[in-house]
Structure formats: C-alpha cells, structure tokens
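A.B. asks: Take a look and give me a structure for this.
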Amino acid sequence: MKICFYIHSLTGGGAERVTSTLARHLADQGHEVGVITMTSEERDFYPLDPRVRRVTLDLAGVNRGLGKLTANYRRWRALRRALKAEQPDVVVAMMNTSIVLAILAAIGLPVRVYGSERNYPGRKATGRPWALLRRFVYRFAAGHVAQTREAAAWLERHTGARNVHVIPNPVVWPIPSFPPEVTPESVVSPERKVILAVGSKPEQKGFDLLVRAFAGLAVDWPEWDLVIVGVDPTSEAVCGGGASVQRLAEAVGVAQRLYLPGRVGNVADWYQRADIFVLSSRYEGFPNVLLEAMASGCPCIAFDCDTGPRDVIEHGRNGVLVPAESVDALQNAMVRLMADEGLRQGLGEHAVAVRQQFAEPKVMALWLEVF
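C.D. replies: Reported below is the predicted structural model:
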C-alpha cells in the first residue's frame, strides 16, 4: 500500500513526532510511505527514516485577511497537485486545518483520506472559517483517528465524522536522541533538585500556571529549580496573561531559578535528570511528554485536563492528577512530592509500566487496522 502523511511541518511537537514514528513503522511493514509538508526540510526538527519519501511544498508563509485566503487556495492547489503526482492509496492528514485541506484536495481522486486529530478538538482553537469547514467536510473522510474516547465523541457529535477510531500515542522506547544535544549538567548544577516540564507552546502547555505555582513555593524550597525544555529563552511567545515565560518569571521573582535550554534532541537525558516532572497543560490530545517521562521513571504530576492525562495516570499509584488549571492544587502537589522522596520513588517505579501498556508495536497494530 502507498501511504502519504500530510502535516504542515516537522518543526517540532507531538503530532510531528508521531508522524515520524508512524512513517518509520509503516515502512518497516513494507508499505511505500511519503510525508508531504508545507515547510522545507531545512526547518525540520524530527528526522525521517531514509526509506520515507519527502515532498515539500514550501508554502508556509503567514498571511492575514485576503492574503490568507489566497495563501490557503495556493496550499490547496499545491497539495492537490502533489496527490495527483504521488498517487497514494491513503492520505493521513495530521491536525484540523490539514485534515480540511486534504479532504478538499482529494475530491475526485482515487485516494482515501483519514484525519488524525492530535489535540482535544473541543479546546483546540480554530478560526471561524476553519471551524465551519470542519463541520461540513469531516464527514467526507474515509475515517478519523482520535486519541481518546472523549475526542472521538466530540468529533462524532460536532462534525458528523464517521468511522472514528481511538488510538493513543505510542511509547517509543528507548527514547531516540538526535541533534541538538544539550547536556543537563551544562545548564543546571548537579547538586540541584529539578522540576522538569517539556513543550514548545507556552500558552497551551500552561507554563504560566507552572511558573506561578513554582513561585509560590520557591522561597521555602531553595534547593529546587524549574527547567522548561522546548521554550526558546529569547522567545516572546506569550503564555497566559500576555507575557513570555521568561518575563513572567522575572515578574514573580523566580528568574534566577528558571532554566530554559530551548529545544533539545536528547530529551531522554533530561527525564533522567528530573526529580519531578510536571504537565501543566490547559488541554492536550494524548501527551507524548507525559508518556516519555513516565516511561523514564519520573514521578509525574499532571493537570486533569482534556484529554489524555486521566487515561495514563492512575492517581496516587503511578502519578498525581490535580484539578485542571488550579495553581494552588499544583503547588500543593509539587510540595507533597518535593517533601517525600519515598513517594517520588514509588510513583516512578509504577510509572514505567506505560512502556508495555502503550508499546509501539501494540499501538501501531491499531493503525494498520484503520486502513
């Protein structure tokens, strides 16, 4: 079977990582696999298996108003040309706008389009035109993949999507490493205790909530630091409240205890360095970083947000769930784990079971059933 993935870019993020993993696994199974992106290869963060054909349309510019409409027409036309040239049997479109474009681009072509939502669609912001298109066109896909039952139910209820499969993200173990590598000891002193978070989208990942929770306990716990991997320290990308992570840390007085090493390819080393891992997201799909942290034996705290954490964490056994977006509850949970090394050890020992529960071969077999 010839299978093409369509995703806006491979510049970083959970959807991009899963695309790379899926493409490799399907190539292992003997399928002819390609990945189509709007961005050029020079912007890639996640590497593709050399057996995977890469098609770049190089139409990723940001536009507004009428220019945005024109740009999306050009993307639709370029994608349709690419599908005609590649002649895949199946297209898997990753994330909502890409799903809409792929369904429209495949009209009249002998190709089955499957949409793969990578966040909880009830929370993932889309502009009104895209939301209307989603409600109209999703039903014309051959099927959809959601990561949780809640997400699947939302798609069926709000878009008329049919043939919706529920497939979680896999745990790829051992966690692969690739450039750039930033060693933990080059950033934070070995004798310091580390609270770790990982992500590149400060608003969605709730890093403002995490920084505020850390600020509330920092004075009483002077031996602990906060490390957020994935956020460029020079970035002005805002988190909640309109400030960047760095500026918020300065405002609440913890800038000297916050480390932002940026994007790293050796994230496994950072999980090993962490004493506590925190997922402070406002919403998720099925969080890769939480799976990886648990697989690495980290004691984990997560907001019970929509969706994913409650599907992975059994509260009090292999991790800790706290009410979504509650800074006080997050702070209290952090203090509880910081104060109890035995509790941290016990949670971490139980957490590693996700390696088997969400093992790559088991999850990938579910994908093969979709097609």
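
A.B. asks: From now on I want contacts and neighbour counts done on CA atoms only, so please keep to that.
C.D. replies: Fine.

A.B. asks: my guess is I7 meets I36, correct?
C.D. replies: Yes. In terms of Cα atoms under 8 Å, I7 counts as a neighbour of I36; the distance is 6.4 Å.

A.B. asks: Which residue ranges of this protein form helices?
C.D. replies: Counting by DSSP state H, one finds helices in the chain at the ranges 14-28, 65-86, 96-105, 128-137, 149-159, 207-215, 245-251, 267-273, 288-295, 309-312, 327-338, 341-351, 354-357, 360-370.

A.B. asks: And those helices: which comes nearest A302?
C.D. replies: helix 309-312 (6.6 Å; Cα to Cα).

A.B. asks: Identify the residues contacting that closest one?
C.D. replies: 148, 286-287, 290-291, 302-304, 321, 354 (Cα atoms under 8 Å, 6 or more residues apart in numbering).

A.B. asks: go on, stretch 100-115?
C.D. replies: Residues contacting stretch 100-115 (Cα under 8 Å, 6+ apart): 6, 75-77, 79-80, 83-84, 87-96, 99, 130, 133-134, 137-138, 140-145.

A.B. asks: now the residues you listed: which count as buried?
C.D. replies: By neighbour count, with 16 or more other Cα atoms under 10 Å, these hold 6, 75-76, 79-80, 83, 87-96, 99, 133-134, 137-138, 140-145 as buried.

A.B. asks: and G34, what is it in contact with?
C.D. replies: Residues near G34 by Cα under 8 Å, 6+ apart: 2-5, 23, 52-55.

A.B. asks: Sequence B follows; please return its structure for comparison with A:
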Amino acid sequence: MVTSSQEMLRGKKVVFVFGSLDLGGSERRGLLLAEYLQAQVGAAVQVVGLNRTPGKLSALCDGLGIPWRGVSFHWGLRRRIPSFLRAVLALRAAAPDIVLSYTRVPNLVCAWGARWIGAKLLIWNQADEGLLLNGSLPFRLAACVPHCFISNSTRGRDFLLETYGIAAERVHLVHNGIALPAARTSRDQWLREWEIPPGAPVVGMVANLSVYKDHETLLKAWARVVSSAWEHPPVLVLAGRGDGAEQGLQKLAAELGITAQVRFVGPVDDVAGVLQALDLFAYSSRSEGVPNGVLEAMASEVAVVGTDIPGIREAVGPEGGLRLAPVADSGKLAELIVELLRDEVKRRQLGAALRQRAEQSFSLEKMCRRSTDIIAGALAESLGEK
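C.D. replies: Model prediction:
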C-alpha cells in the first residue's frame, strides 16, 4: 500500500552526506534508509562522502545501484575553507531536493553551506551524545539552519534541545533499525581462521578502533579476565577498521602480557558470522547514540556487557542494564565478563532477552517508515503544504 509519505517523496532527489566512503555505524544506518527510499519509495538517492578514497560504503552503493561521489576534504584550519567550498559545490551540483547529513563534520558543512546548496529540506542526523560539539557561536549558527533533526538516542535528542535551544517539535527520536543478513561463515570456520583453541571462550567487540570506543579499557579488563583460573583461557576478538589506533592497542596488549589472548582481525564483511562465533559481546565505548554494534549483537542473541552510558543503556533496556560498568572502569568490566563467561545459563537467558528487545524496539521497518514520515512531513512544511 502506497502511503501519502511515499507519494510526497517519490521522484525527489535525496542526497545522503557522510564523513567518508567507508562504513561505520552512521553510514550503515544511513545506507539502510537510502536503500529503502530508493527501492520502496521511488526517491532518486545519491551518496556524497567527504573523502575521495573509495571504501566499503561506496562498494555497497555500487551493489545497490546508488550513485556516489567522494569529495577531497580536510578539517585542518588551513584547508578547511577550500574543502568547505568543494563540498558545497559538489552538493549544489547534485541539485538535491532533500539533504540528510550524518555525524559532526557533514552536519556542520551542510548547515553552514545550506544557502548555496539550495535544497528544499535539510535534515541533521545526530548519531551520538554531542561528541565534539559545543555551545560556541559557529555551532549555534549551524544548529539554527536545518529544518529538522533526527536523533537515534534520547541523550542525543536532549543534547540538541539543551545546548542549542531547538524547539522540541523539530527534534525527532528514531532508534536505529537492525537487519542482519545471514551468516556466510560458520562459527567453526571463524575459530579456525582466528586460531582459537577448542573449548576456549570467545568474547568480541565489533567497532572501528577509534579512541572514543575505548578499546584500551577493554584490554585492561581483559588482562584481569585472563588472570583468572580457566581450563581453556578465553580469547578476545577485536573486529573493526584500524582508524590509526591499532598499533597503540597492540602495544598495550603486549605490555599487559595478553597478546596471545587477543586477536586484532581488522574490518569484517560477515558481521553476522562473527557474532555467531562469540560467546559474549563487549562494548567499552565512552560516547554513543544507540550503537549498531550492540544492537547487532542483541539481534544475534549474544549476551552483552558494556559501559554504562545513556546510549548503551537505552539499547539493552532494564535487564541488560544490570551488565553495564562505569566508563573506564576496567575492574568492573572484567568482573561482568568473568561472571557471564562462567555461567552459561545466565548468558543464554540474557542473550534471549536482548534478542526479543531488538525485535520489538529496533526493527529496520520501523526505522525506515518513521524516518520516511518525518522527512515527508518536514518537506511538506518547508513547501508550505501543511
């Protein structure tokens, strides 16, 4: 059945703007919506990345038949203005009806350049708790421009309301939607590839190795975990793009004496397969909206331990919230990991509860339908049709 929202957006040129052409949580969320708008709504979707280097995002766009473009962009002071002009000109050339920007730099660039980009509708997507944003005048000016805002977490929404005084009706809460494809590689195959001995418990984190994900605390916790008595010492698997932090983390693992019990496996395409190979999922981030990594683990029925920040607590709900440690508290995080690794019944019960929560609260269909309604409503308002 075609809805009025779909009618409003059919044939409209919708440009998604990301910080790069590689794949992180925000890019994955945006691409899922882009695919829906193209396939189910009939919008003319394009992707622009503020980086010229092709990556997994551009490869996925190729597979979906979504046009994409990379723009050379540098945030450094000396190259910021030329980069800004290049980005604005590239977006203007796309002649968009609607622009959806994701993460800090794309949000700021699109807001500051909105007059020249010429879109009828600009939507700022808030994917964290306000990371690297503040109440300074340039950011306040940017926050005055978008027609509306979409936040994937309550804390992100509150940040926009409290910091920039945006009217509540302009800031919408839309949780991430999760749709994992079938696993392509079996658990046994992954364990062989990672050279994990039979019987060894496996804990993993799937997230780019950014400083904000705080893998350092997880490694310190892991040193405490492996120091406990185990018949088969557990192994920690860290999957994700390096982002320049991997060498420091590898050095820390060596200093902690846990190199043999940690696997740095780099970025993975088969996230569903990786998650099925884990006994427990750990997430040590310092700042998040509602993280895709945690939701994907929940959807895979894997028990989760993590840091007690609003976005993770919002993801896992009351029962999962009992397995969260204070930020940077490696001792408490280690305690939670050991407790669940030693109690398979509790671990399976938590995994089942989290899967049910993911299905009820974080469905892809719900995210896409809700986003489509918000975009269509905001466009109608900007065109004076409401």
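
A.B. asks: Give me the TM-score for these two chains.
C.D. replies: Put the two chains on top of each other and the TM-score (TM-score structural alignment, normalised by the length of structure 1) is 0.87; 351 aligned residues with a Cα RMSD of 2.4 Å.

A.B. asks: Now render the contacts of G34 of structure 1 as a markdown table, adding distance to D208 of structure 1.
C.D. replies: A markdown table is the format used below for those (distance: Cα to Cα, whole Å):
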| residue | distance to D208 of structure 1 |
| --- | --- |
| K2 | 43 |
| I3 | 40 |
| C4 | 37 |
| F5 | 33 |
| A23 | 34 |
| V52 | 38 |
| R53 | 39 |
| R54 | 37 |
| V55 | 37 |
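
A.B. asks: Could you tell me which of those belong to strands?
C.D. replies: Counted as lying in strands by DSSP state E, out of the contacts of G34 of structure 1, are 2-5, 53-55.

A.B. asks: which one among the residues you listed gets closest to G216 of structure 1?
C.D. replies: For the ones in strands among the contacts of G34 of structure 1, the nearest to G216 of structure 1 is F5 (44.2 Å; Cα to Cα).

A.B. asks: In structure 2, what residue corresponds to the closest one?
C.D. replies: In structure 2, the residue paired with F5 of structure 1 is F16, using TM-score structural alignment.

A.B. asks: any idea how far that match lies from L100 of structure 2?
C.D. replies: Using Cα to Cα, to the nearest Å, F16 of structure 2 is found at 5 Å from L100 of structure 2.

A.B. asks: And the contacts of stretch 195-213 of structure 2?
C.D. replies: By Cα under 8 Å, 6+ apart, stretch 195-213 of structure 2 touches 24, 191, 215, 232-246, 267, 271, 275, 277-287, 293, 341.

A.B. asks: Any of those residues buried? List them.
C.D. replies: 24, 191, 215, 233-242, 246, 267, 271, 275, 277-287, 293, 341.

A.B. asks: In strands, which of the residues you listed appear?
C.D. replies: Per DSSP E, these map to strands at 235-239, 280-283.

A.B. asks: from these, which single one is nearest I166 of structure 2?
C.D. replies: Y283 (31.2 Å).

A.B. asks: ok, for the closest one, nearest residue in space, not its chain neighbours?
C.D. replies: G306 (4.5 Å; Cα to Cα, 6 or more residues apart in numbering).

A.B. asks: Which among the helices of structure 1 is found nearest to S116 of structure 1?
C.D. replies: Of the helices of structure 1, nearest to S116 of structure 1 by Cα to Cα is helix 96-105, at 7.4 Å.

A.B. asks: wait, what's in contact with G19 of structure 2?
C.D. replies: Contacts of G19 of structure 2 (Cα under 8 Å, 6+ apart): 49-51, 102-103, 105-106.

A.B. asks: from the residues you listed, which is closest to E381 of structure 2?
C.D. replies: Using Cα to Cα, the contacts of G19 of structure 2 come closest to E381 of structure 2 at Y102, 21.8 Å.

A.B. asks: Trace that closest one over to structure 1, please.
C.D. replies: With TM-score structural alignment as the criterion, Y102 of structure 2 matches M94.

A.B. asks: what do you get for V45 of structure 2?
C.D. replies: Per TM-score structural alignment, V45 of structure 2 is aligned with V33.

A.B. asks: Now do that match: how many residues are near it, please.
C.D. replies: Residue neighbour count, defined by other Cα atoms under 10 Å, stands at 25 for V33 of structure 1.

A.B. asks: now do L336 of structure 2
C.D. replies: Neighbour tally, L336 of structure 2, other Cα under 10 Å: 21.

A.B. asks: If you drop the residues flanking it in sequence, what lies closest to L249 of structure 2?
C.D. replies: According to Cα to Cα, 6+ apart, the nearest residue to L249 of structure 2 is E216 (6.6 Å).

A.B. asks: Could you measure from that neighbour over to R286 of structure 2?
C.D. replies: E216 of structure 2 is 11 Å from R286 of structure 2, by Cα to Cα.

A.B. asks: what's the answer for R52 of structure 2, then?
C.D. replies: 29 Å.

A.B. asks: Which positions in structure 1 sit opposite whichever strand or helix holds S5 of structure 2 in the alignment?
C.D. replies: Here S5 of structure 2 sits within helix 4-9, counting by DSSP states H and E. Per the alignment by TM-score structural alignment, helix 4-9 of structure 2 matches no residues in structure 1.

A.B. asks: Show me what that helix is packed up against.
C.D. replies: The contact analysis (3 or more Cα pairs under 8 Å, 6 or more residues apart in numbering; DSSP states H and E) places helix 4-9 of structure 2 against helix 364-382.

A.B. asks: and the helix it packs on, how far out from the chain's middle?
C.D. replies: Centroid separation for helix 364-382 of structure 2 versus its chain: 20 Å, with Cα atoms, centre = their mean, to the nearest Å.

A.B. asks: For the most centrally placed residue in structure 1, which residues are in contact?
C.D. replies: Of all residues in structure 1, the one closest to the mean position by Cα atoms, centre = their mean is G14, 2.7 Å from it. Shown in contact with G14 of structure 1 (Cα under 8 Å, 6+ apart): 118, 287-288.

A.B. asks: Looking at those, spot the one nearest G61 of structure 1.
C.D. replies: Nearest member of the contacts of G14 of structure 1 to G61 of structure 1, counting by Cα to Cα, is R118, at 22.2 Å.
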